[in-house]
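*Asks:* Predicted structure and sequence below. I'll ask about it afterward.
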Amino acid sequence: MEFPLVAAVAAFVLGAVTGSFLNVCIYRMPLEQSVVSPGSRCMACGTPVRWFDNIPILSWVLLRGRCRSCAAPFSIRYPLVELLTGLLCLLLFRKFGLTLSFAVLFLLCASLLVVTFIDFDHQIIPDEITLPGIAIGLLCSFILPEPSWRSSLLGILVGWGSLALVFYGYLWLTGREGMGGGDAKLLAMIGAFLGLKAIPFVIFVSSLVGSLVGLSLMALQGRDRHLAIPFGPYLVAGAILYLFFGPQLISWYLHLGR
């Protein structure tokens, strides 16, 4: 789909501004703090961040990643989240145009970014995101072209059930939790938005990438077999890959060797 440069810029800016809010969610939600108030402030000196120092990406670059008042460093994660959100918004707009599908899937991608960074930091996946997300995804399936409500419902059931089976099976065999229950709810949310067909793809990609990363980290850290690695980010990677390239990759795979 072709669209003017101004539309592309507007989509990226919308995403970057949304990313600025996502940074607030990523920091405050695990601490059970309000994401609405108080406004953004420097964690070192407590000085409120003024509006002209809160422009996504640009302000961080101009201030060289430091507080204007006390020169304390701001994490590079802030502009990174804004950049990723901007790019996802732009790619979704390019793929779907200004449609309801674009708005719903942008909501999904924004939620997945929050889940990713919270899981990296705290190894938790907030129910405040996944449980409403499951309901919203299912409801949206009644008004969007795809997935159908049946595919969405089956995506929820199979997504949750497949990882719940792994969770309880590992717990029964070893007496330890090998995977958090939040991962199963996250995959159920992905299934609600993307449908049943996405689940095998997401499981395969996330397992492959997670295994490669896990083996690499174990090799670097002394082969600790009990090394805790958050699985949510790999589920997110699989979901985003499916969203943009899933059907093409599946078709390519099915035609291998023919």
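*Replies:* Perfect, I can see it now.
*Asks:* going forward, measure contacts and count neighbours with C-alpha atoms only.
*Replies:* Will do.
*Asks:* Residue 193 touches residue 141, doesn't it?
*Replies:* Yes. Using Cα atoms under 8 Å, residue 193 is in contact with residue 141, at 7.3 Å.
*Asks:* Neighbour count for those two, which is higher?
*Replies:* Shown here are residue 193 and residue 141; by other Cα atoms under 10 Å, residue 193 has more neighbours (33 against 21).
*Asks:* Quick check: that one is in a strand.
*Replies:* No. Checked against DSSP: H, G, I helix; E, B strand; the rest coil, residue 193 lies outside a strand; its state is helix.
*Asks:* show me what contacts it?
*Replies:* Going by Cα atoms under 8 Å, 6 or more residues apart in numbering, residue 193 touches 105, 108, 134, 137, 138, 140, 141, 147, 152.
*Asks:* What about those residues, which are in helices?
*Replies:* Of those, the ones assigned to helices by DSSP state H are 105, 108, 134, 137, 138, 140, 152.
*Asks:* Can you say which of those are buried?
*Replies:* Buried subset of the ones in helices among the contacts of residue 193 (neighbour count, 16 or more other Cα atoms under 10 Å): 105, 108, 134, 137, 138, 140, 152.
*Asks:* Can you tell me which of these is closest to residue 22?
*Replies:* Nearest to residue 22 among these is residue 108, at 12.4 Å by Cα to Cα.
*Asks:* and the helix or strand encompassing residue 81, what other elements does it pack with?
*Replies:* Assessed by DSSP states H and E, residue 81 sits inside helix 77-96. On a contact count with 3 or more Cα pairs under 8 Å, 6 or more residues apart in numbering; DSSP states H and E, helix 77-96 meets helix 5-28, helix 100-122.
*Asks:* Now with 10 Å, please.
*Replies:* helix 5-28, helix 58-62, helix 100-122, helix 232-254 (3 or more Cα pairs under 10 Å, 6 or more residues apart in numbering; DSSP states H and E).
*Asks:* Name the residues of it that are buried.
*Replies:* Buried residues in helix 77-96 (16+ other Cα under 10 Å): 78-94.
*Asks:* Repeat that for stretch 149-157.
*Replies:* Buried residues in stretch 149-157, counted by 16+ other Cα under 10 Å: 149, 151, 152, 153, 154, 155, 156, 157.
*Asks:* another structure for you, compare them:
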Amino acid sequence: MIPVLVGLFGLLIGSFLNVVVYRVPAGASLVSPPSACPRCDTPIQPRDNVPVLSWLVLRGRCRTCAEPISVRYPLVELGTGVLFALVAWRFPVDDAASAVVLVAYLYLAAVAVALALIDIDVHRLPDAIVLPSIVVAVVLLTVAAALAGDWGSLGRAALGGAVLFGAYFLMLVAYPAGMGFGDVKLAAVLGVYLGWLGWGVLAVGAMAAFLLGGFFAVALVVRKKAGRGSGIPFGPWMLLGAAVGIGVGQQAWDGYLGLFL
């Protein structure tokens, strides 16, 4: 029941993320002016701002001028809802500590959607989103550790953030054209969340980013959609790799170790 409710809440968050993705890279306010049709400038009414449903009712067009509304908007809303439901399923709530952990990973899910889309659109990971995410992660996981008396997980999270930050920083220094400093800062965020769950989760989440991103890059080159020097945003692959680590990282790590032990 909780995953369903959280998923419905995710639809609303997805609607807000559409605004974040559009306005944050432009340096615009998230609260004003109200959202409006880009063609006729008519403010969007509450009845036309219901996640997914309004787009279907309007058949993907503005009620006033019939300007097409990108299908990306309902897809982001629906995708965020599904992602929130999966996070709630992954982190069941048993007590106050687990509730805080759920909130922490829901925040990561929302940030992941926004950052992935922004990086795809403008090849940038804005500090306005990444830097506060570090603070939020540390605060929420510290509260969870205090409630559960689980200081080991918090220490591992801190080390995970430091390790992943350091590894990406060294890669940036060694090959500056390969990634930006935004990737390095995002690595710190993901290291904290992955480290909280375990070293195996951290290892799988970190490696999955390079494997998935590498396969995608090779596929583009083979299909002649990109050259060897083409710039491909790596942030989405970092986030997808982290999702793999959070979802099945421990099982994958245990299976890998089982091959040698």
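*Replies:* Ah, there it is. This one's a predicted model, so the numbers in the text were calculated from it and none came from an experiment.
*Asks:* After superposition, what's the TM-score here?
*Replies:* Scored by TM-score structural alignment, normalised by the length of structure 1, the superposition of the two chains gives a TM-score of 0.90; 248 aligned residues with a Cα RMSD of 1.8 Å.
*Asks:* Provide the aligned range in structure 2 for the helix holding residue 81 of structure 1.
*Replies:* The alignment of helix 77-96 of structure 1 onto structure 2 (TM-score structural alignment) covers residues 72-91.
*Asks:* Dump the helices and strands packed on helix 77-96 of structure 1 to CSV, plus distance to residue 35 of structure 1.
*Replies:* Formatted as CSV, those follow (distance: least, Cα to Cα, whole Å):
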stretch, distance to residue 35 of structure 1
helix 5-28, 6
helix 58-62, 21
helix 100-122, 12
helix 232-254, 22
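*Asks:* between the ones you listed, which one is nearest to residue 221 of structure 1?
*Replies:* Closest among the helices and strands packed on helix 77-96 of structure 1, using Cα to Cα: helix 100-122, at 17.4 Å.
*Asks:* Mind giving me the packing neighbours of the closest one?
*Replies:* Packing partners of helix 100-122 of structure 1 (3+ Cα pairs under 10 Å, 6+ apart): helix 5-28, helix 77-96, helix 127-140, helix 181-194, helix 232-254.
*Asks:* Tabulate these in TSV, adding columns for distance to residue 48 of structure 1.
*Replies:* Compiled in TSV, these are given as follows (distance: least, Cα to Cα, whole Å):
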stretch	distance to residue 48 of structure 1
helix 5-28	14
helix 77-96	16
helix 127-140	27
helix 181-194	34
helix 232-254	31
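*Asks:* Of the ones you listed, give the one that comes closest to residue 222 of structure 1.
*Replies:* For residue 222 of structure 1, the closest of these is helix 232-254, at 22.6 Å, according to Cα to Cα.
*Asks:* Make sure residue 113 of structure 1 is actually in contact with residue 239.
*Replies:* No. Checked against Cα atoms under 10 Å, the pair residue 113 of structure 1 and residue 239 is beyond contact range at 11.3 Å.
*Asks:* who has more neighbours, these two?
*Replies:* Taking neighbours as other Cα under 10 Å, residue 113 of structure 1 and residue 239 compare with residue 239 leading, 28 against 21.
*Asks:* out of everything not next to it in sequence, what's closest to that one?
*Replies:* residue 202 (5.6 Å; Cα to Cα, 6 or more residues apart in numbering).
*Asks:* Also residue 24 of structure 1?
*Replies:* Nearest residue to residue 24 of structure 1 in three dimensions, chain neighbours excluded: residue 35, at 6.1 Å (Cα to Cα, 6+ apart).
*Asks:* Alignment lookup: the one you found to structure 2.
*Replies:* Taking TM-score structural alignment, the alignment pairs residue 35 of structure 1 with residue 30 from structure 2.
*Asks:* Checking its match next. Helix, strand or coil?
*Replies:* Under three-state DSSP, residue 30 of structure 2 comes out as coil.
*Asks:* Could you pull up the residues touching it?
*Replies:* 16, 17, 19, 20, 21, 22, 23, 24 (Cα atoms under 10 Å, 6 or more residues apart in numbering).
*Asks:* Farthest-apart pair in those residues, please.
*Replies:* 16 and 24 (11.8 Å).
*Asks:* Name the residues contacting each of the two.
*Replies:* Common neighbours of residue 16 of structure 2 and residue 24, counting by Cα under 10 Å, 6+ apart, are 30, 114.
*Asks:* just to revisit the earlier point, which one of the contacts of residue 30 of structure 2 is nearest to residue 197 of structure 2?
*Replies:* After measuring the contacts of residue 30 of structure 2 against residue 197 of structure 2 - Cα to Cα - the closest member comes out as residue 17, at 26.2 Å.
*Asks:* Looking for the alignment partner of that closest one in structure 1.
*Replies:* In structure 1, residue 17 of structure 2 lands on residue 22 (TM-score structural alignment).
*Asks:* and its match, how many neighbours does it have?
*Replies:* 22.
*Asks:* show me the contacts for the residue lying closest to it once chain neighbours are set aside.
*Replies:* Distances taken as Cα to Cα, 6+ apart place residue 114 nearest to residue 22 of structure 1, at 6.3 Å, with adjacent residues excluded. Residue 114 of structure 1 makes contact with 19, 22-27, 29, 81, 125-126, 129, 233, according to Cα under 10 Å, 6+ apart.
*Asks:* Closest one of those residues to residue 177 of structure 1?
*Replies:* For those, the residue nearest residue 177 of structure 1 by Cα to Cα is residue 125; the value is 15.0 Å.
*Asks:* What lines up with the closest one in structure 2?
*Replies:* Match for residue 125 of structure 1 (TM-score structural alignment): residue 125.
*Asks:* ok, its match touching residue 133?
*Replies:* No. If you go by Cα under 10 Å, residue 125 of structure 2 and residue 133 don't touch, sitting 11.9 Å apart.
*Asks:* Give me the common contacts of the two.
*Replies:* Residues touching both residue 125 of structure 2 and residue 133 by Cα under 10 Å, 6+ apart: 185, 186.
*Asks:* So which residue is smack in the middle of structure 2?
*Replies:* residue 112 (1.0 Å; Cα atoms, centre = their mean).
*Asks:* list the contacts for that one?
*Replies:* Here residue 112 of structure 2 is in contact with 80, 106, 118, 129-130, 186, 190, 235-236, 238-240, 242-243 (criterion: Cα under 10 Å, 6+ apart).
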